[in-house]
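**Student:** here are the coordinates; sequence isn't available:
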């Protein structure tokens, strides 16, 4: 799977994509993450990619031409399944959406800044708009990193234990059950006996009950859905 990230701050994405699971996935050849500097497609000598909004008002708006030039260049090289704009007014990212995107082959992700991007880019090119929450950040780079991480870890072969992702919170519309490791007794705080029993059916039942209980207490909205 390939991600092409378009941004005015490519340096902001260097660290998230160069460590841990995302780094291993790229080294294994399971994913390709390419960051494109939008300023390389600017048409003026100052390499600026924003301008004042029509109609007045505060803030600056990212121009249509640099985005269009970059997107068209990428589309001339391969077909894309999705062109995603990270935006606080997009559909909120969830596990089901990540599962679907993990089946795609090529995806472009646009990172906005300032007051936003020219609406015509959204109208002409964008196929999906995604938010990571009901709040506003300084730009789309961190949301893009979150999206890529959520999707790449689902690609077969990325995680050393492929069944691990299947038991994550939200995969079954429930939060994950509590987890424990050694020691079994730490200062009088003991691991639940059932986890030490060796009875897998009993353990699976306990985990399901705990997931249901935790979801009911912390995210009852998931049960309503």
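**Tutor:** Sure, I can see it. All values derive from a computational prediction rather than experimental measurement. Residues are numbered from 1 along each chain as shown.
**Student:** hey, let's count contacts and neighbours off CA atoms from now on
**Tutor:** OK.
**Student:** which helix of this structure spans the most residues?
**Tutor:** helix 200-218 (DSSP state H).
**Student:** so what does that helix touch, helix or strand wise?
**Tutor:** helix 220-224 (3 or more C-alpha pairs under 8 Å, 6 or more residues apart in numbering; DSSP states H and E).
**Student:** neighbouring contacts of the helix it packs on?
**Tutor:** 173-174, 215-216 (C-alpha atoms under 8 Å, 6 or more residues apart in numbering).
**Student:** ok, second structure coming up, stack it against the first:
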């Protein structure tokens, strides 16, 4: 995969992209990162990328020309059958694990980071996707781009040491992840559940599945709205509902 990030602040990225799994992915040639300062594409002699909004109002708005030219330059240089151009903005669709898994199948991602008051509306015509990482306001799209890069790159083949590592993580199965324990078996009176020490893999798997469902029911019941519950799982939920009322 190749990832191009269009940003006015490329200096924000090297430490993040050069650390841990993201750096390992680059070393294993699973991904290439390219930071593009779209100010360099401005056709203004002062290299301006923003201007006052028509109709008045506070703040400055990013001009379309530098971003259009930057995207055109990248797409002319990089051949890719599967490419997505992602605009990071508050009006975009909420980002989810399902979306990360979808993007991880692409060859080329172009992430456009906004700044100032917002984008000229015509920039949206470039995007195949508009994404928001949450209902809050950030100074720019750089942190959102880092979140997307991290969540996507770790899904690429050969990046994680254990290919099964991400399969049972929170949101990957539609549920929150089950609890984890390690040594010691008894820490300050807090003991590891006996089933995890039993060596009975079938019972351990059943326990993990039930605990994942229970944690989701207690903390994120909204995730169960479209989750295909079995009759047994519905029975468990009924029991937990009764416990909550007593």
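**Tutor:** Sure thing, it's come through. Everything quoted here is computed from the prediction, not taken from an experiment.
**Student:** need the TM-score between these chains.
**Tutor:** TM-score for the superposed chains, counting by TM-score structural alignment, normalised by the length of structure 1: 0.97, backed by 224 aligned residues with a C-alpha RMSD of 0.9 Å.
**Student:** in the longest helix of structure 1, what's buried?
**Tutor:** By 16 or more other C-alpha atoms under 10 Å, the buried positions in helix 200-218 of structure 1 come out as 203, 206-208, 210-216.
**Student:** which one among those residues gets closest to residue 12 of structure 1?
**Tutor:** Closest approach between the buried residues of helix 200-218 of structure 1 and residue 12 of structure 1, by C-alpha to C-alpha: residue 215, at 34.5 Å.
**Student:** quick check: chain neighbours aside, which residue is closest to the closest one?
**Tutor:** Spatial nearest neighbour of residue 215 of structure 1, chain neighbours left out: residue 175 (5.4 Å); criterion: C-alpha to C-alpha, 6 or more residues apart in numbering.
**Student:** give me the neighbour count for the one you found.
**Tutor:** Residue 175 of structure 1 has 22 neighbours, counted by other C-alpha atoms under 10 Å.
**Student:** list the contacts for it?
**Tutor:** 168-169, 211-212, 214-215.
**Student:** same check for the residues you listed, but in structure 2.
**Tutor:** When you map those onto structure 2 and apply both residues aligned by TM-score structural alignment, their matches' C-alpha atoms under 8 Å, the shared contacts are 168-169, 211-212, 214-215.
**Student:** turn the residues you listed into a markdown table, including distance to residue 140 of structure 1.
**Tutor:** Below are those laid out as a markdown table (distance: C-alpha to C-alpha, whole Å):
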| residue | distance to residue 140 of structure 1 |
| --- | --- |
| 168 | 25 |
| 169 | 25 |
| 211 | 33 |
| 212 | 34 |
| 214 | 32 |
| 215 | 30 |
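**Student:** which of these lies closest to residue 118 of structure 1?
**Tutor:** For these, the nearest to residue 118 of structure 1 is residue 169 (36.3 Å; C-alpha to C-alpha).
**Student:** hmm, that closest one is touching residue 178, no?
**Tutor:** No. With contact defined as C-alpha atoms under 8 Å, residue 169 of structure 1 does not count as touching residue 178 (10.7 Å).
**Student:** give me the more crowded residue out of these two.
**Tutor:** Each of residue 169 of structure 1 and residue 178 has its neighbours counted (other C-alpha under 10 Å); residue 169 has more, 15 against 9.
**Student:** can you tell me which residue in structure 2 aligns to that one?
**Tutor:** Mapped onto structure 2 by TM-score structural alignment, residue 169 of structure 1 lines up with residue 170.
**Student:** where do the strands sit along structure 1?
**Tutor:** 2-7, 32-37, 50-51, 61-62, 82-92, 106-111, 128-131, 185-186, 189-190 (DSSP state E).
**Student:** how far apart are the longest one and its match in structure 2?
**Tutor:** Here strand 82-92 of structure 1 is compared with structure 2 after superposition; its mean distance to the aligned residues, by mean C-alpha distance after the TM-score superposition for structure 1, is 0.6 Å.
**Student:** swap in the fourth one?
**Tutor:** Here the mean offset of strand 61-62 of structure 1 against structure 2 after fitting is 0.4 Å, by mean C-alpha distance after the TM-score superposition for structure 1.
**Student:** in structure 1, which residue sits furthest out from the middle?
**Tutor:** Largest separation from the mean C-alpha position in structure 1: residue 188, at 39.6 Å (C-alpha atoms, centre = their mean).
**Student:** just to revisit the earlier point, test my guess that the match of residue 169 of structure 1 contacts residue 177.
**Tutor:** Yes. Between residue 170 of structure 2 and residue 177 there is a contact under C-alpha under 8 Å: 4.4 Å.
**Student:** just the helices in structure 2 please.
**Tutor:** Going by DSSP H, structure 2 shows helices at 14-17, 20-27, 64-77, 97-103, 142-153, 194-197, 201-219, 231-245.
**Student:** out of those helices, nearest to residue 45 of structure 2?
**Tutor:** helix 64-77 (12.5 Å).
**Student:** could you give the angle of the closest one to strand 2-7?
**Tutor:** 170 degrees (axes from the mean of the first three to the mean of the last three C-alpha atoms, to 10 degrees).
**Student:** what does helix 64-77 of structure 2 contact?
**Tutor:** So helix 64-77 of structure 2 is contacted by 6, 36, 38-43, 49, 110, 119-120, 122-123, 126 (C-alpha under 8 Å, 6+ apart).
**Student:** ok, now stretch 132-143 of structure 2?
**Tutor:** With C-alpha under 8 Å, 6+ apart as the criterion, stretch 132-143 of structure 2 contacts 7, 9, 12, 88-95, 112-116, 144.
**Student:** what about burial for those residues, which qualify?
**Tutor:** Buried by 16+ other C-alpha under 10 Å: 7, 9, 88-90, 95, 112-115, 144, out of the contacts of stretch 132-143 of structure 2.
**Student:** could I get these as TSV with distance to residue 29 of structure 2?
**Tutor:** Converted to TSV, these look like this (distance: C-alpha to C-alpha, whole Å):
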residue	distance to residue 29 of structure 2
7	23
9	25
88	26
89	30
90	32
95	26
112	23
113	25
114	28
115	31
144	23
